[in-house]
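S.K.: here is a sequence with its predicted model. Questions after.
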Amino acid sequence: MTNQELQQLVEKVSLNYFKKPFLHEASFNRRLKTTGGRYHLKGHALDFNPRVIELYGEEELISVIKHELCHYHLHLEGRGYQHKDADFKKLLKDTGGSRYAPLLIEQIYQVYECQTCGIQIKRRKKINTQRYVCGGCRGKLRWKGEESSTRKTTENK
């Protein structure tokens, strides 16, 4: 999808779901790493992470567009546009936008297993198994290996 196609999609979503025109610029920004999109308060432009469409498809991109358009329209109307504001939460729920961005980077976990009770413990960083023990039974930990996670989080809370 090109920036021009994205611009047309954002304008279409704005008219269909918000009944208001989108009058500013929308573009892809490859520098975004962990977020699906961003709204600029000063220039009213919208940036979107191209990895959303690459990993999850156009449907997920549309829900991220709805999220950013909630910020856009509420800010221009002078209403509460932040995530914590009731106006934002209500408009987001009414339009069906995503509350959270999908996971866009692969997370690697270190997996440890207790030698006594057998419970598995996942950590982002490696730990010293000579120093740390199981929090449940105080048993020795054994490193099992690495595990990657690329789950999709699209809860509407």
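M.R.: Right, received. Where do you want to start?
S.K.: only C-alpha atoms from now on, for both contacts and neighbour counts.
M.R.: OK.
S.K.: now the strands for this protein?
M.R.: For the chain, the strands defined by DSSP state E occupy 26-28, 37-39, 46-48, 107-114, 120-123, 141-149.
S.K.: for residue 132, find the nearest of these.
M.R.: Residue 132 sits nearest to strand 141-149 of all the strands of the chain, at 7.5 Å, using CA to CA.
S.K.: output the longest helix belonging to the protein.
M.R.: Counting by DSSP state H, the longest helix found in the chain is helix 58-77.
S.K.: list just the one of the strands of the chain that sits closest to residue 91.
M.R.: Across these, the minimum distance to residue 91, taken as CA to CA, is reached by strand 37-39, at 15.9 Å.
S.K.: just give the nearest non-adjacent residue to the most centrally placed residue in the chain, would you?
M.R.: The centroid of the chain falls nearest to residue 101 when counting by CA atoms, centre = their mean (1.6 Å). Once flanking residues are discounted, residue 101 sits nearest to residue 36: 5.3 Å by CA to CA, 6 or more residues apart in numbering.
S.K.: equivalent analysis for residue 10, please.
M.R.: Excluding its sequence neighbours, the residue lying closest to residue 10 (CA to CA, 6+ apart) is residue 65, at 6.6 Å.
S.K.: in JSON lines: the strands of the chain, plus distance to residue 60.
M.R.: Compiled in JSON lines, these are given as follows (distance: least, CA to CA, whole Å):
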{"stretch": "strand 26-28", "distance to residue 60": "15"}
{"stretch": "strand 37-39", "distance to residue 60": "12"}
{"stretch": "strand 46-48", "distance to residue 60": "12"}
{"stretch": "strand 107-114", "distance to residue 60": "20"}
{"stretch": "strand 120-123", "distance to residue 60": "28"}
{"stretch": "strand 141-149", "distance to residue 60": "19"}
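S.K.: one more to weigh against that first structure:
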Amino acid sequence: MDDLSLEQLVNSISLEFFNKPFIDYVTFNSRLRTTGGRYIPSKRKIELNPKYLLEMDIEEFHGIIKHELCHYHLHITGKGYKHGDADFKELLKKTDSPRYCRPLPSEAAAFKFQYNCEVCGMVYRRKRRVDLKKYRCGKCKGKLNPI
């Protein structure tokens, strides 16, 4: 998908769910790692993670676009556009937009080590090895065992 078709997609979603046109900039940013997209208020620009278009279904990608459009439309109207603001939460519900995006399948497989607590059974997934002599369960202080 090129930038022109991305702009057309975002504008059509904006018109459908918000009844307002999207008149600013939207691009792909492949450097985004932990999020599906972001809205930059100072530039009035939306950046989207292209990995979500490739690895996830199109509905998840549309949800990310709707989420970022909530930030955008609230910002340009002068209302609370941040995650904790009541206006933002209300618009998310009204447009049926997700609060957070699901993790990518390629990132979920990145956890090499798993530990569970012998007392409460809490499971911890880690990319790096944990020193079991030094660390305990954060929930109940029980001993951790590798899975």
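M.R.: Looks like it arrived, so ask away. Just so we're clear, the structure is a prediction, and the values are computed from it rather than from any experiment.
S.K.: TM-score for this pair?
M.R.: Taking TM-score structural alignment, normalised by the length of structure 2 as the basis, the two superposed chains have a TM-score of 0.82; 142 aligned residues with a CA RMSD of 2.6 Å.
S.K.: run through who's touching the longest helix of structure 1.
M.R.: Contacts with helix 58-77 of structure 1, where a contact means CA atoms under 8 Å, 6 or more residues apart in numbering, come from 10, 13-14, 36-39, 41, 44, 46, 48, 52-53, 80-82, 87-88, 91-92, 95-99, 101.
S.K.: at 6 Å what do you get?
M.R.: Defining contact as CA atoms under 6 Å, 6 or more residues apart in numbering, one finds that helix 58-77 of structure 1 is touched by 52-53, 81, 97-98.
S.K.: same check, this time on stretch 108-127 of structure 2
M.R.: If you take CA under 6 Å, 6+ apart as the criterion, stretch 108-127 of structure 2 is touched by 142-147.
S.K.: swap the cut-off to 8 Å and go again
M.R.: Contacts of stretch 108-127 of structure 2 (CA under 8 Å, 6+ apart): 128-129, 137, 139-140, 142-147.
S.K.: buried deepest among the strands of structure 1, which one?
M.R.: Burial of the strands of structure 1 is given as mean neighbour count (mean count of other CA atoms under 10 Å); strand 46-48 ranks first at a mean of 23.
S.K.: that one vs structure 2, mean deviation?
M.R.: Following superposition, strand 46-48 of structure 1 is found to deviate from structure 2 by 0.4 Å on average (mean CA distance after the TM-score superposition for structure 1).
S.K.: any idea how many residues pack against the residue nearest to residue 10 of structure 1?
M.R.: Number of residues near residue 65 of structure 1 (other CA atoms under 10 Å) recorded here: 26.
S.K.: distance of it relative to residue 39 of structure 1?
M.R.: According to CA to CA, to the nearest Å, residue 65 of structure 1 and residue 39 of structure 1 sit 10 Å apart.
S.K.: show only the entries of the contacts of helix 58-77 of structure 1 found in helices.
M.R.: 52-53.
S.K.: may I ask which two of the contacts of helix 58-77 of structure 1 are separated the most?
M.R.: The span of those, defined through CA to CA, is set by 53 and 81 at 24.8 Å.
S.K.: tell me if I'm right that residue 7 of structure 2 and residue 21 touch.
M.R.: No: with contact defined as CA atoms under 8 Å, residue 7 of structure 2 and residue 21 do not form a contacting pair (10.8 Å).
S.K.: more crowded one of these two?
M.R.: Per other CA under 10 Å, whichever of residue 7 of structure 2 and residue 21 has more neighbours is residue 7, with 17 against 14.
S.K.: list the contacts for that one?
M.R.: Counting by CA under 8 Å, 6+ apart, residue 7 of structure 2 makes contact with 25-27.
S.K.: just give me the neighbour total for residue 20 of structure 2.
M.R.: Residues near residue 20 of structure 2, counting by other CA under 10 Å, number 13.
S.K.: what sits against the closest residue to it other than its chain neighbours?
M.R.: Excluding its sequence neighbours, the residue lying closest to residue 20 of structure 2 (CA to CA, 6+ apart) is residue 14, at 6.0 Å. Contact partners of residue 14 of structure 2, counting by CA under 8 Å, 6+ apart, are 20-22, 66, 69.
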